[in-house]
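Chemist: 3D model of this:
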Amino acid sequence: MIRSDLVLRLAAQNPHLYERDCQAVVDAMLGRIADALVAGDRVELRGFGSFTVKEQRARQGRNPRTGVPVEVAAKAALAFKAGKEMRDRVNPEVALR
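Modeler: Sure thing, here's the model as predicted:
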């Protein structure tokens, strides 16, 4: 699902709202999540999952085409961990055990 699909589904489920209002809600939510992650905070949506920023250290990599060693700079990576309810919805047969 892409952002525009999400907006259309929200608008369909909430006929009292205009599509542009649903767009504003989605943009505001995603913007706040992004702002929190940029600030180094952890974002947890109960029942869905949590987003965190993890630092990856600098390392020595290798150019796959030539095999020449290259330096890979340290960087931040986004990590997502699904919540228990979401894991159970995605894997219903595992939840029954």
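Chemist: for the rest of this, base every contact and every neighbour count on C-alpha atoms.
Modeler: Will do.
Chemist: buried sites along the longest helix seen in the chain?
Modeler: Counting by DSSP state H, the longest helix found in the chain is helix 19-38. By 16 or more other C-alpha atoms under 10 Å, the buried positions in helix 19-38 come out as 19, 22, 23, 26, 33, 36, 37.
Chemist: same check on stretch 46-62?
Modeler: 49, 51, 52, 53.
Chemist: now, those residues that are in strands?
Modeler: With strands taken from DSSP state E, the overlap with the buried residues of stretch 46-62 comprises 49, 51, 52, 53.
Chemist: please give me the structure for this one as well, since I'd like to look at both together:
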Amino acid sequence: MNKSELIEQIAKRSGLTLVSSRNALDALLSTVSEALASGDRVQLVGFGTFKVTERKEREGRNPQTGAVINIPATKTPSFSAGAELKKSVNK
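Modeler: Purely as a prediction, here's the structure:
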């Protein structure tokens, strides 16, 4: 399902217009993104938790040359599925 299809489903299930559904989805996504960027976690009980995890600096290898390279530390978003989501997927 892509974003347009998701917006159509939101509109159908909520009774909102397509424009209102798009605005609601965009507001949700930007709110989650801003929360993660500020270091917060977003927990939607039953659905799951969005959070930022940190990867430490590490050594890697260039696959073409075999040379050792330094891979810098990074932050990455992660998602842990909640119990309700896991149940619905495993029906």
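Chemist: got a TM-score for the two of them?
Modeler: Once superposed, the chains reach a TM-score of 0.91 (TM-score structural alignment, normalised by the length of structure 2), with 91 aligned residues with a C-alpha RMSD of 1.2 Å.
Chemist: determine which two of the ones in strands among the buried residues of stretch 46-62 of structure 1 are furthest apart.
Modeler: 49 and 53 (13.7 Å; C-alpha to C-alpha).
Chemist: report the contact partners of the nearest residue to residue 43 of structure 2 once chain neighbours are set aside.
Modeler: Spatial nearest neighbour of residue 43 of structure 2, chain neighbours left out: residue 49 (4.3 Å); criterion: C-alpha to C-alpha, 6 or more residues apart in numbering. Neighbour list for residue 49 of structure 2: 41, 42, 43, 79, 80, 81, 82 [criterion: C-alpha atoms under 8 Å, 6 or more residues apart in numbering].
Chemist: for PyMOL, write the selection for the buried entries among those.
Modeler: Burial among the contacts of residue 49 of structure 2 is assessed by 16+ other C-alpha under 10 Å; the matching PyMOL selection reads:
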select buried, resi 41+42+43
